[in-house]
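> no FASTA, just this:
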């Protein structure tokens, strides 16, 4: 039986370690063009269909927006001065406080049990220097094909208010590995992981990459077309209906490895080239605009 590997990058972070700015901040407005930030806020409300209940909430949200607006400006300036191509911008989270944003994310850090699993080392740890030198500078799986078929999906998924980032990350990796090694690309069910893969906790309160990976290894996974996503469903217990849905991804098809976070660049590139598989890792896109966010999520 063939086994295929999922690579997890352990950064020592839970999904909630995103933004830890103070709630009180200086509102900086361009004195020469003070109207710009207010126009940007009005455009934000139109684009994301924001309707606040009263003037007090509008003022609160505008202050949060200005904080995000200022942060985006600083990040873009720093990126430009450093010679990077990274672009930051306003997105749908820009009127949230840092506390509100973190409440949407996982508050579960990897336990000691899963830290011991780090001993399951990546097979790329002992690569020869010649092999490392032969790696390309970049790989974009969005344009990679196996047997004439693309192996990465084009739909950008959204977990909404449910802190199931861990399930979305694992599912995305499993989709690509499945498409590269087993069959045509199929969107798999994040909802099944969120409902069924946690050890007694609610999936929307957060989770761990290992939970989702080991669930797939033991139970397989249904397609998202049959076990559909509902951002509110996993706020309740006892919602798992895996037995009612056909296994698209069969159990016992995968193993997993942890990349060394201090040498992750070489390991990830080697894995992208050799296995055509992305990596599951915890990151925040608090200040990434839609275009940049899509590019990262699709990689």
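Arrived safely, thanks for sending. No experiment lies behind these values; they were computed from the predicted model shown.
> alpha carbons only for contacts and neighbour counts from here, please
Fine.
> I'd say residue 176 and residue 150 touch.
No: here residue 176 does not reach residue 150: they are 9.0 Å apart, not a contact under CA atoms under 8 Å.
> Which stretches in this protein count as helices?
35-47, 55-81, 98-103, 112-116, 129-133, 165-181, 190-196, 209-219, 264-275, 290-298 (DSSP state H).
> Residue 176 and residue 150: who's more crowded?
residue 176 (27 against 18; other CA atoms under 10 Å).
> Return the residues in contact with that one.
Applying CA atoms under 8 Å, 6 or more residues apart in numbering, we find residue 176 in contact with 151-152, 185, 276-278.
> Kindly reformat the helices of the chain as TSV containing distance to residue 159.
Output for the helices of the chain, formatted as TSV (distance: least, CA to CA, whole Å):
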stretch	distance to residue 159
helix 35-47	19
helix 55-81	21
helix 98-103	13
helix 112-116	24
helix 129-133	36
helix 165-181	7
helix 190-196	9
helix 209-219	15
helix 264-275	25
helix 290-298	12
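> A further structure is provided below for comparison with the first:
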């Protein structure tokens, strides 16, 4: 038999649970309202427009998950880097990687590797290097949704050696590589290799400028007239000895270097600032350029890496990646397949 006291207890518990449920529901609604408002502001900031309400709601859900991930990550107090809500915040990590990271590492057989390394006997290197300060680095570019990071990486190091050998910094054409370098493994927006890009530049007797052969961000037909205009030439290329950060440092001390990295993680997608020390693998999928190195204020050695995702990503288009890690291949495999053009 239920007593009056028990009835009062059950009633009180029911009212308490109902109130708690209502509070939680209200809290969730307020959070969703706040997140919707943030999504609206973000859409305005980056000029995002969706084709219909269904797509908008789908992208909002992804945006919400990504924002929560970023905020949780940034709440960890001892990390040397921060994440940010950038223009890629409404993309899943799979979508992001699939559209941009297409360095075709699986095509790069050891039989194609060069055996010479002209910086082998370099005995001393500066403690810090920044080729931007020497005028050997063009402004950060944006590859968009074309998976031709390999072309941007190869062009960046070619621009660097052209400046160092001639005294002139010229922005060169990635689109020429996308359109015209298709006889080998390089396949435009579907991926390629920096070494094969160097081979094309050598065989073609050079590259045209960005101004004369501008970037379109899609696979196109080779403009043979513009392809025949050679503004910058290289005489050859060399591979940095694999899995050797000291060898990579010797090379970077002398010129900007093309490297491949594993940039597949969400932390890379949303990197905002600081020295990146995040977890990543060695399944190389993205081509970038190392244009310097140094030591941060909190004494972390880093590589200064120029990316091709626009100036709103990272530190105005750059990322500082931890240098001198225990793994021989370097953080994210940065020392596995580095190469550079010679002039």
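Structure's in. What do you need? Bear in mind the structure is a predicted one, so any value in this text is a computation, not a measurement.
> circling back: if we take the contacts of residue 176 of structure 1, which one ends up nearest to residue 209 of structure 1?
Residue 209 of structure 1 lies nearest to residue 278 out of those, by CA to CA, at 13.8 Å.
> Return the residue of structure 2 aligned against that closest one.
Aligned counterpart of residue 278 of structure 1 in structure 2: residue 257 (TM-score structural alignment).
> What of residue 43 of structure 1?
Per TM-score structural alignment, residue 43 of structure 1 is aligned with residue 41.
> go on, residue 229 of structure 1?
By TM-score structural alignment, residue 229 of structure 1 lines up with residue 215.
> How about residue 97 of structure 1?
Checking TM-score structural alignment: residue 97 of structure 1 goes with residue 92.
> What's residue 58 of structure 2 aligned with over in structure 1?
With TM-score structural alignment as the criterion, residue 58 of structure 2 matches residue 60.
> That match - how many residues pack around it?
For residue 60 of structure 1, using other CA under 10 Å, the count is 14.
> what residue of structure 2 takes the place of residue 240 of structure 1?
So, by TM-score structural alignment, residue 240 of structure 1 is matched to residue 222.
> residues in contact with its match?
Contacts of residue 222 of structure 2 by CA under 8 Å, 6+ apart are 176, 179-180.
> ditto for residue 4 of structure 2
By CA under 8 Å, 6+ apart, residue 4 of structure 2 has no neighbours at all.
> rerun that using 10 Å as the cut-off
Taking CA atoms under 10 Å, 6 or more residues apart in numbering as the criterion, residue 4 of structure 2 is in contact with residue 10.
> Residue 273 of structure 2 belongs to a strand?
Yes: looking at residue 273 of structure 2 with DSSP: H, G, I helix; E, B strand; the rest coil, it is inside a strand.
> thought it was touching residue 267?
No: using CA atoms under 10 Å, residue 273 of structure 2 is not in contact with residue 267, being 11.1 Å away.
> Name the residues of stretch 134-147 of structure 2 that are buried.
For stretch 134-147 of structure 2, the neighbour count (16 or more other CA atoms under 10 Å) marks 136-138, 140-147 as buried.
> Now do stretch 15-22 of structure 2: distance to the chain's middle.
48 Å (CA atoms, centre = their mean, to the nearest Å).
> Looking at residue 273 and residue 267 of structure 2, which one has more neighbours?
Neighbour totals were compared for residue 273 of structure 2 and residue 267, and residue 267 leads with 22 against 18 (other CA under 10 Å).
> got the contact list for whichever strand or helix holds the more buried one?
Per DSSP states H and E, residue 267 of structure 2 falls inside helix 266-269. The contact list for helix 266-269 of structure 2 (CA under 10 Å, 6+ apart) reads 66, 69-70, 73, 81-89, 91-94, 96-97, 262-263, 276-280, 309, 313-314, 319.
> And the buried ones among those residues, selectable in PyMOL?
Remark: buried members of these, expressed as a PyMOL selection using 16+ other CA under 10 Å:
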select buried, resi 66+70+81+82+83+84+85+86+87+88+89+91+92+93+96+97+262+263+276+277+278+280+309+313+314+319
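> Most tightly packed of the helices of structure 1?
Most buried of these by mean neighbour count (mean count of other CA atoms under 10 Å) is helix 190-196; its value is a mean of 28.
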